[in-house]
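Novice: Sequence unavailable; structure follows:
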């Protein structure tokens, strides 16, 4: 027994072995770092942006582990979440104050369908430690109407709705626009059509709202580190929300952690660091999720069914 207890622990594989495994690499050096080591390196950052592939177990486990390890270094912490909208903040506060239960939170704040398995651990850590949680995203009905009607739609909002709109709601950059249109244009046709222009403005509204909410949290909780959870498109390459944040406060220190799928064409121990180095300060690698549908017709029908279930938004 004594001899066994003195054996060195087996090092963690550098390449993901399961869908829960998310090895982290420093982008510049290509060095693999453990989550405790990563937390130590990020302890002095004002904002830590953890990009995610929505619904990937490995991404959500990494977020939860890093949240807890960062807390050990810097217990003055704020959790900021794309997954809740700014007009739902009062509901989050009631939950954090133990005034309502979890299902009341899920229903009243219109939580994402995967909340309980993906974000519950992060919310519960914050609640147990008495930490603030920020509903960071723009109201979905307003975002949809901007996507449908265009940026001028904001002029028609009433006073209550305008409280949720940040200054410079459509601030962006040529680099972000090019990336967005390059990604979305291939799906929707010509990149200069009006619908895609409106969709881009809706994206900017989300980014600028999240940036303004992070800055408001920093102002309300001076000296606190903000951990922001977001879809990776909003943060990778330091564009989107990161860019909007730094445009508003260039003095902030912001670390970006971005996911990358480790595709099958790479050898078991090879990680595609060089090709993705620009995506973040640190990269974490995940096994791809299996295809939802191999039958194209069934996949299309499922997508249309999901669209039909989205509540109708009136933009009058």
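Specialist: Sure, I can see it. Here the structure is a predicted model, which means the values were calculated and not measured.
Novice: C-alpha from now on. contacts and neighbour counts both.
Specialist: OK.
Novice: Quick check: the gap between residue 297 and residue 188.
Specialist: 18 Å (C-alpha to C-alpha, to the nearest Å).
Novice: Find the nearest non-adjacent residue to residue 153, please.
Specialist: residue 146 (5.9 Å; C-alpha to C-alpha, 6 or more residues apart in numbering).
Novice: now the helices: where do they sit in the chain?
Specialist: Using DSSP state H, the helices of the chain run over 2-5, 35-42, 57-73, 89-96, 102-108, 115-118, 120-129, 140-149, 159-162, 174-188, 194-220, 241-248, 296-309.
Novice: how many neighbours does residue 159 have?
Specialist: For residue 159, the count of nearby residues is 8 (other C-alpha atoms under 10 Å).
Novice: rewinding a little: correct me, but the residue nearest to residue 153 touches residue 202?
Specialist: Yes. Using C-alpha atoms under 8 Å, residue 146 makes contact with residue 202 at a distance of 5.5 Å.
Novice: more crowded one of the two?
Specialist: residue 202 (25 against 22).
Novice: List the contacts of that one.
Specialist: By C-alpha atoms under 8 Å, 6 or more residues apart in numbering, residue 202 lies in contact with 143-144, 146-147, 150-151.
Novice: Distance check, it against residue 144.
Specialist: Where residue 144 is concerned, residue 202 sits at a distance of 7 Å (C-alpha to C-alpha).
Novice: Use this one as the comparison:
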């Protein structure tokens, strides 16, 4: 392990009866947008006929449950290591936790379960309202999420209504326990995903190709963060089509995605600052401190926003305030 370890070994992770049951079932405009509306989805935007990621790979329904293992928490600022419950208590002091996931990593989704459970356990004493935001659900499907939140059911009931396979393209088994636990924990479910049609247009032809109406639905965009650009430039080299794609256009699309999530999330949390906590689940690069967290703080510096990931070594913890360290 790359973190210094206390003399006492961390206990095996314990899930509540609710969590275990769920796992076993497996089943540049400047308009001020209201987070509850769906301005970021074009009227003509519709779900695609098939997933952009190709055929969805089948994985076992219990893939997340089998990933359960002990963990510690790491804080980058002072390189301190915390046991599980202490780590979750520190995280629960933030207004917003932006957790950067790798979508096809079971251990990352197990971490999401522990985050939901850890904050839910602390809610009765602290008295906050918990919301879980999902990049993988398009904003236009917020009413569907609300109905699911009001009457929790297996994820298989929700997924076709949000076109999950087409929109996100990863096996449902990775996400079913997360959505089910969030809904059954009385958390608010918050859609954060952007129009695929709009982002695809930006990736192909750039922001300059947008019409005035398209630009009008975008929040304020900031391209001046050098750290954010450096992180993007390093990661884009792993793109399967690197060398043929327009890198500048792809960067513009990433900034738009990050800004939409940051804008919507900031408005939501600021409505009841101090009485709400928001967990954001998004792809790892978006939750780098220079991504969504920095863009939220630019809007509302008084916020406490934590950038969180799963780190295998010290270099992969760079750019994040806290990291899960799994054994």
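Specialist: On my side now, so go ahead. This one's a predicted model, so the numbers in the text were calculated from it and none came from an experiment.
Novice: Check the gap between the alignment partner in the second structure of residue 211 of the first structure and residue 251 of the second structure for me.
Specialist: Aligned by TM-score structural alignment, residue 211 of the first structure pairs with residue 262 of the second structure. Noted for residue 262 of the second structure: a distance of 16 Å to residue 251 of the second structure, by C-alpha to C-alpha.
Novice: So between these two, which is more surrounded?
Specialist: Between residue 262 of the second structure and residue 251, counting by other C-alpha under 10 Å, residue 262 is the more crowded of the two (25 against 20).
Novice: Let me see the contact set for the residue nearest the centre of the first structure.
Specialist: Residue closest to the average C-alpha location in the first structure (C-alpha atoms, centre = their mean): residue 230, at 0.8 Å. Going by C-alpha under 8 Å, 6+ apart, residue 230 of the first structure touches 49-52, 81-83.
Novice: quick one: what's aligned to the residue nearest to residue 153 of the first structure in the second structure?
Specialist: In the second structure, the residue matched to residue 146 of the first structure (TM-score structural alignment) is residue 202.
Novice: residue contacts, its match?
Specialist: Contacts of residue 202 of the second structure (C-alpha under 8 Å, 6+ apart): 209-210, 249-250, 252-253.
Novice: Of the residues you listed, which qualify as buried by neighbour count?
Specialist: 249-250, 252-253 (16 or more other C-alpha atoms under 10 Å).
Novice: farthest pair in the residues you listed?
Specialist: Using C-alpha to C-alpha, the pair of these lying farthest apart is 249 and 253, separated by 6.3 Å.
Novice: what residues are shared contacts of the two?
Specialist: What both residue 249 of the second structure and residue 253 touch, as defined by C-alpha under 8 Å, 6+ apart, is the set 202-203, 206.
Novice: from those residues, which single one is nearest residue 73 of the second structure?
Specialist: In terms of C-alpha to C-alpha, no member of those lies closer to residue 73 of the second structure than residue 203, at 36.3 Å.
Novice: what's the neighbour count on that closest one?
Specialist: Burial measure for residue 203 of the second structure: 20 neighbouring residues, criterion other C-alpha under 10 Å.
Novice: swap in residue 272 of the second structure?
Specialist: 12.
Novice: go on, residue 209 of the first structure?
Specialist: 29.
Novice: so who does it touch?
Specialist: Contacts of residue 209 of the first structure by C-alpha under 8 Å, 6+ apart are 136-138, 164-166, 169.
Novice: ok, back up a step: in a markdown table: the contacts of residue 230 of the first structure, plus distance to residue 220 of the first structure and neighbour count.
Specialist: Converted to a markdown table, these look like this (distance: C-alpha to C-alpha, whole Å; neighbours: other C-alpha atoms under 10 Å):
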| residue | distance to residue 220 of the first structure | neighbour count |
| --- | --- | --- |
| 49 | 19 | 26 |
| 50 | 22 | 27 |
| 51 | 24 | 27 |
| 52 | 26 | 26 |
| 81 | 16 | 23 |
| 82 | 19 | 20 |
| 83 | 21 | 20 |
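Novice: which of those residues lies closest to residue 21 of the first structure?
Specialist: Among those, residue 52 lies closest to residue 21 of the first structure (C-alpha to C-alpha), at 13.8 Å.
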